[in-house]
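Student: no letters, just coordinates:
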């Protein structure tokens, strides 16, 4: 029998999935709890947590939501998890993608399968097509340029978003995230650009897929952008109807490219 546990991060994704999977237990990394009821665990006690999942019959896990790198307390490690410290530190020093891959490996080595949003809620990941509005020739050129930029920066583990206007890169998403990037564009851009999102090249798509939702529309409007484009099949769209409604009201296009 398959039983899935949701490993929740911040944001609405975990809440949406929990509503769809009412029998799934929900856990969150201590300090990054979502806006919902969830059990908590610490990386310093990862092995006891994995043992607990096995005890309650969990056979696979689904990671959902954003999590920043936690500060680790050397005195909080249990003996079993402490043996993983060299491996964990090596992965963390190599970047977010390497750290996530190492974490997934540990879960799988404990006998737990790891599934992605595309496996349990594929409708949250739009296929190719324009959802509203209509990108013109310049917008399509800018989106293509943005895609090239992310393909180049992906191996550097920098970010999943970029803004391009008239062929020029206005901003690249880094550690502070999408909101900080679009705020920069709002203050320094002249308007009319395209915000583009895509997973990093080589990224494990079971975790950390980029996400777009109603708040993204509000931020794009404040930045005076023409629209939002993303890699079809590679980006999660939250609250689809409300996101499209806000985009239409603001005159923005939404395009899964």
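Tutor: Now that the structure is in, tell me what you want to look at. Owing to the predicted nature of the structure, the values given are computational and were not obtained by experimental measurement.
Student: please count neighbours and contacts with C-alpha atoms only from this point.
Tutor: Noted.
Student: quick one: the helices in this structure?
Tutor: Using DSSP state H, the helices found in the chain span residues 13-20, 46-55, 79-82, 85-93, 96-109, 117-120, 137-153, 178-188, 214-222, 240-250.
Student: included below, for side-by-side comparison, is a second structure:
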């Protein structure tokens, strides 16, 4: 894993330039069938998940409030990420949108805002941002899986103390049926999903697989009791072919990640 990684509880964390630390494994949600109340509660209560990723656009912030309360875990023990929409541009609009997200989530802070970041930013976007902003983003959240490993962007972010966070670590299921990944899963006595998630984390990427099924979430979390050998990591690294299962970030709309 990344040299800077340390552990709090059962899930390792990575330090941010903001002075805080983000769990390397989280639970993703989405606006397309990406939310289950029971699954979120189970993830927090039974799987040790302390990192939840959502967005204003997903429409489930209010639902997460109920799940978080039911979980019984204190707010200060959770890392909550949400994202604003491009229409929230401008200081006053952004502040208002942040407060509205806090209200829907039932929290007093997301860090209003203790750590900030961006999503789907390429090097060109980050360079442009550098010209317009005083604060460097603490996180850049981008699609990351064996078929989409933008190492140049990862290296750029690390050189500027920006933590790289990867979504779609299973390539929306495409990676689960890939022969080489299935072969590695058999070799390590794991599932293809666990191989992909473990590979991502070993590459120093904060990883947020999405699932609405408790058993899948439990499976996805069991990735800290084994390691993939370096030669097998290189096999997985070599699968990069540039494909996107989400969308092409060269068409990025500027989000705000909290």
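Tutor: Alright, I've got the coordinates. Worth saying up front: this structure is predicted, and the values here are computed from it rather than measured.
Student: care to give me the TM-score?
Tutor: Taking TM-score structural alignment, normalised by the length of structure 1 as the basis, the two superposed chains have a TM-score of 0.28; 126 aligned residues with a CA RMSD of 6.4 Å.
Student: just so I know, which of the helices of structure 1 lies nearest residue 230 of structure 1?
Tutor: helix 137-153 (8.2 Å; CA to CA).
Student: which strands and helices sit next to the closest one?
Tutor: With contacts taken as 3 or more CA pairs under 8 Å, 6 or more residues apart in numbering; DSSP states H and E, helix 137-153 of structure 1 sits against strand 161-165, strand 194-197.
Student: circling back: for the helices of structure 1, give me JSON lines that also has mean neighbour count and distance to residue 62 of structure 1.
Tutor: As requested, the helices of structure 1 are arranged in JSON lines below (neighbours: other CA atoms under 10 Å; distance: least, CA to CA, whole Å):
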{"stretch": "helix 13-20", "mean neighbour count": "18", "distance to residue 62 of structure 1": "9"}
{"stretch": "helix 46-55", "mean neighbour count": "16", "distance to residue 62 of structure 1": "13"}
{"stretch": "helix 79-82", "mean neighbour count": "15", "distance to residue 62 of structure 1": "21"}
{"stretch": "helix 85-93", "mean neighbour count": "14", "distance to residue 62 of structure 1": "20"}
{"stretch": "helix 96-109", "mean neighbour count": "17", "distance to residue 62 of structure 1": "10"}
{"stretch": "helix 117-120", "mean neighbour count": "16", "distance to residue 62 of structure 1": "7"}
{"stretch": "helix 137-153", "mean neighbour count": "19", "distance to residue 62 of structure 1": "26"}
{"stretch": "helix 178-188", "mean neighbour count": "18", "distance to residue 62 of structure 1": "23"}
{"stretch": "helix 214-222", "mean neighbour count": "19", "distance to residue 62 of structure 1": "23"}
{"stretch": "helix 240-250", "mean neighbour count": "16", "distance to residue 62 of structure 1": "21"}
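Student: can you redo those helices as TSV with distance to residue 28 of structure 1?
Tutor: Shown next, in TSV, are the helices of structure 1 (distance: least, CA to CA, whole Å):
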stretch	distance to residue 28 of structure 1
helix 13-20	10
helix 46-55	11
helix 79-82	18
helix 85-93	19
helix 96-109	14
helix 117-120	17
helix 137-153	30
helix 178-188	22
helix 214-222	23
helix 240-250	25
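Student: count of neighbours near residue 123 of structure 2?
Tutor: Neighbourhood size, residue 123 of structure 2 [other CA atoms under 10 Å]: 15.
Student: within the helices and strands, which one has the residue nearest to it when sequence neighbours are not counted?
Tutor: Among residues not flanking residue 123 of structure 2 along the chain, residue 153 sits closest, at 6.2 Å (CA to CA, 6 or more residues apart in numbering). Per DSSP states H and E, residue 153 of structure 2 falls inside helix 151-159.
Student: so residue 104 of structure 2 sits right up against residue 97, yeah?
Tutor: No: applying CA atoms under 8 Å as the test, residue 104 of structure 2 and residue 97 come out as separate, 10.5 Å apart.
Student: is residue 42 of structure 2 in a helix, a strand, or coil?
Tutor: Classification of residue 42 of structure 2 by DSSP: H, G, I helix; E, B strand; the rest coil places it in helix.
Student: residue contacts, it?
Tutor: Residues near residue 42 of structure 2 by CA atoms under 8 Å, 6 or more residues apart in numbering: 71, 214.
Student: and residue 41 of structure 1, by the same measure?
Tutor: 27-30, 49.
Student: which one among these gets closest to residue 247 of structure 1?
Tutor: Distances from residue 247 of structure 1 to the contacts of residue 41 of structure 1, taken by CA to CA, are shortest for residue 28, at 31.8 Å.
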